[in-house]
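> what would the 3D arrangement of this be:
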Amino acid sequence: MATSSSPYSAMSPDDRLLAACSGDDGPLVLRDISTGRDLPRRWPRALDQAFCTAQTATFTPDGRALAVPVEGGIRTWDMRTGEERPEADLPGAPEPSLDFSDDGTTAVALGNQEVVLWRVADPGTPLLRHPIGEGTAREVRLDTEAGVIRVRTSARVVRTLGIADVLTDRHRQRPLAGARFSPDGRSLATAERRGGTTVVRLRDAHDGTLLRSLPGRSCEGCPDPVLTFSPDGGTLAHTTGTERGTTVHQWSVRHGRAKARHTVASWVEDLVLPGGGGPPVIAGTKPGRQENDNRKVEVWRIDGRTDGHIDGRTDGRTDGRTDGRTDKRLLSRGSLGSPVLAPDGRALLTLDGRMTDLRTGRSTPALRGEDSLITGAFSPDRRFLAVCDDNGRLTLWNGPGTRLLAVLSAGGPGEHRPASALSFSADGRHLAASTPDGSVRVWETGTPGLPGAEYPGADGAVLALGFAGDELLIATAHGAVRGLPLSGERAAGIACRRAGGGLTRGQWRTYLPNTPYRPTC
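I've put the predicted structure just below:
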């Protein structure tokens, strides 16, 4: 039976069961409080060792299982059958603090300098990972009804994290392969794997609601679709790969119908739709494997009629005739490195540091001093160019890439934290960049020397970033779209609503006794 010398004990939520150790080394005893009897043992000795050496443990809300924080994660055993449930992996956490939602479907824990939220049925796919300061968090509580996580950082301070969006049913079990927001912040295009193919879908940018599945499917083993919108957001262009090339589809977002379809003998790596209804410009390489030394980037402007007649159909299929004519004008061939097209289709940056004027074909060195670049983006008006290398060094240049404006993130050897997504706002005033842990930083391009505003991650690596007015839009592989305020006024309003109002005069005297009182909300 359990004794007063037990190092730790845990009571079930209904006060019917008591779990305790019969001594410092166990074994674990489970007692029915109503009868005073110990229940038959069905659990393995691994639970004895975990429970009797733990600093804390807790029953699941239904009282059927016992969750024990261990070094590097949470282990849970069903006390009726003795079977161990899937472990929640929390690398680097000594013994995480843990809490469950009232219905037992969701759990939260303090990991190694982070808060981690997951579905109990799928602990291997966290809903949220939110970084916290080292040594600051002491206790965590989950309130799904209010849509918040509360983290106690001291005797007087409790931080709250809003998780209402994360808890929606829109959290995806199948990760997205790609995503792209429209410049106006109204639409979101997503690439989603289905069996051996990849399909493209159009969604509402504010909540991720599916609007329409678009025509075309990429073949198994072909490159993932490239997604882009026209500057006004009215047209979406996307690619579907075949073994011999790529089909470029154009879809009218406003009218909900296919506009054109063209096939090229290239694997497309970048695609733009210039303003004013101009034809698509694509950049890519010949299909099949190529040695790096022989890899050449080709740039084409696609014009003329579609490959087949669409005749206003909304399903994107043709009527079977193929007498339409497509003009494919080769603008450039050469250059090594991955291509980044300017939004107006008039310039090409390759990440080996060459800038090509596609009107004249003239290629010149750019981005002097940069090396090992892996991603880049132009602002919509081509005033700015942002690039990132494989060590996480993020820099801002003038549009031609001839003058360095600022080093936004220094990075460094061994850090390996390159930006997984880059995006400028439609007016070019803001630049957003993400890191592999899902955090996002936003800079004002007019004052790039100032530190950017940082937004913690919530669901793994970011696939796409966008802007809608004073709101930052974030799309991840598993989660619904998140919208975060960019203006201080909106952020303050959200904080006031979450806190239930500002400080009273009495609270002000307690926390800020030497500062004159003023309303905070």
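> make it CA atoms for all contacts and neighbour counts henceforth
Noted.
> please enumerate the helices of this protein.
Taking DSSP state H, the helices of the chain run over residues 45-53, 488-499, 505-511.
> buried ones in the shortest one?
Neighbour-count burial for helix 505-511, counted by 16 or more other CA atoms under 10 Å, picks out residue 508.
> if we can go back for a sec, of the helices of the chain, which is nearest residue 328?
Among these, helix 488-499 comes nearest to residue 328, with 47.8 Å by CA to CA.
> can you get me a residue count around the spatially closest residue to residue 179 that is not a sequence neighbour?
Nearest residue to residue 179, sequence neighbours excluded (CA to CA, 6 or more residues apart in numbering): residue 190, at 4.3 Å. By the criterion of other CA atoms under 10 Å, residue 190 has 27 neighbours.
> how about this one, so we can line them up?
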Amino acid sequence: MAAVLALGLATAVFLTTRGGPAPADDAGPPRRALFLGTLTGHKGPVSALAFSPDGRVLASGGADGTVRLWDTATGKQKALVEHDQPVLQLAYSNDGRTLVGISGESEFVGGPLWLADPATGRVRRTLPGTYVTNVAFHPRNGSFAVADETGIVFTYDAEDGSMKDQIPVAGPTTSVDGLRYSPDGAWLGVSAGALVRLWDPRTVTSAPRTELTAPEFTKIGKRFTTFSASPVVLFSPDSKTVITEGAMDGCRLWTTSGDVRTSACSGAGVAGAALAPDGRSLVTFGTGRRTVEVWNANAGRKTFTYRGHLGDVTAVAVSPGGDLVASGGADRIVRLWQAPGLGQGAAPQPTEGG
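A predicted model of the protein is given here:
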């Protein structure tokens, strides 16, 4: 493992996971070739990362206004597209036919949303407006959700960009900081101000089904959650557990009913996170830190640390197969790391306490 970490400070080389093809008595298929090392080219901090659904391409967006597409098998840059403003968000549609992005001056002052060709990154349609949050794709109906700075969630068709709905989910002075659909499509998690609400996407115009309220604030009669202005809203693969950023702790796990709470990533301030496909491993980075941490979400225990960035880590993503972790930094570098043990597995299960 030390050899893998050393790649973060040296010229990247081509490797295969676990030394190449699986032995003949291994029941699983041979692991595909992966590039592990540094991807260079951005002229400013890396601000967004997204893996294609098949894991063969990594899209990176930067404060320099560029979107770069990287081949995860060779590390070669496949495409480069320049935008007028910094790239704030990137996401692939579930079928891989569309790359959606948001450009803008900052995460607080967003800008237009655009739909691009996933093979070239070339924009095929731009949607005017000022969008500020994560792009959240519905798992089944071919739409995605995004919010503007006035607390309105918009849903669009991922194929042609036509608007499907617009729903006010927060007050006009409260921006939406994070969005996520659950994998089964039954929930839309919305982080706005100091509260996370869980909505039924079919009836989002009515009251939310669940509000996640932290126990330490409940005891003193206040209605606050564990964080303020958090972009972290994640669902477990079985859609039964919600993960948010905490104020009293690094992360917190909830049931979708909101009545069981568990702390994770204890003592670590979390600025961004991604849940691995195993549903148990949480990959995080913190403000002002140059490392990426992997946590056992069930136990709240740190299991691994990636080191090598020469500036603060600013973005993180896990490949759909769980075999790669990508991180971007203020050092203008994208790094690809081998991801030990982040395969398919059970979902995180919240327990009493925390």
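> sorry, back to before: would you confirm that the residue nearest to residue 179 of structure 1 contacts residue 178?
Yes - at 5.6 Å, residue 190 of structure 1 counts as touching residue 178 under the criterion of CA atoms under 8 Å.
> what's the closest non-adjacent residue to the most centrally placed residue in structure 2?
Nearest to the mean C-alpha position of structure 2, by CA atoms, centre = their mean, lies residue 274 at 4.8 Å. Distances taken as CA to CA, 6+ apart put residue 283 closest to residue 274 of structure 2, at 5.2 Å, once the chain neighbours are dropped.
> for the one you found, give its distance to residue 269 of structure 2.
Residue 283 of structure 2 sits at a distance of 13 Å from residue 269 of structure 2 (criterion: CA to CA, to the nearest Å).
> which one's more surrounded, the two?
A side-by-side neighbour count of residue 283 of structure 2 and residue 269, using other CA under 10 Å, places residue 283 first with 26 against 20.
> aligned to that one, what sits in structure 1?
In structure 1, the residue equivalent to residue 283 of structure 2 is residue 432, according to TM-score structural alignment.
> give the contact list for that match.
Taking CA atoms under 8 Å, 6 or more residues apart in numbering, we find residue 432 of structure 1 in contact with 421-424, 440-443, 465.
> if we go to 7 Å?
By CA atoms under 7 Å, 6 or more residues apart in numbering, the contact set of residue 432 of structure 1 is 422-424, 440-443, 465.
> what does residue 184 of structure 1 give?
By CA under 7 Å, 6+ apart, the residues touching residue 184 of structure 1 are 232-233, 468.
> just those residues: which are in strands?
Members of these lying in strands (criterion: DSSP state E): residue 468.
> dump the contacts of residue 184 of structure 1 into a markdown table; add distance to residue 363 of structure 1 and neighbour count as well.
Output for these, formatted as a markdown table (distance: CA to CA, whole Å; neighbours: other CA atoms under 10 Å):
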| residue | distance to residue 363 of structure 1 | neighbour count |
| --- | --- | --- |
| 232 | 30 | 14 |
| 233 | 31 | 19 |
| 468 | 35 | 21 |
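> name the nearest of the contacts of residue 184 of structure 1 relative to residue 150 of structure 1.
Distances from residue 150 of structure 1 to the contacts of residue 184 of structure 1, taken as CA to CA, are shortest for residue 468 (28.9 Å).
> what lines up against the closest one once you look at structure 2?
So residue 468 of structure 1 corresponds to residue 320, using TM-score structural alignment.
> do the same with residue 484 of structure 1
Structural correspondence for residue 484 of structure 1 with respect to structure 2 (TM-score structural alignment): residue 337.
> ok, that match - contacts?
Residues near residue 337 of structure 2 by CA under 7 Å, 6+ apart: 36-37, 324-326.
> closest to residue 129 of structure 2 among these?
Of all the contacts of residue 337 of structure 2, residue 326 has the smallest distance to residue 129 of structure 2: 29.6 Å, by CA to CA.
> please tell me how far the closest one sits from residue 221 of structure 2.
41 Å.
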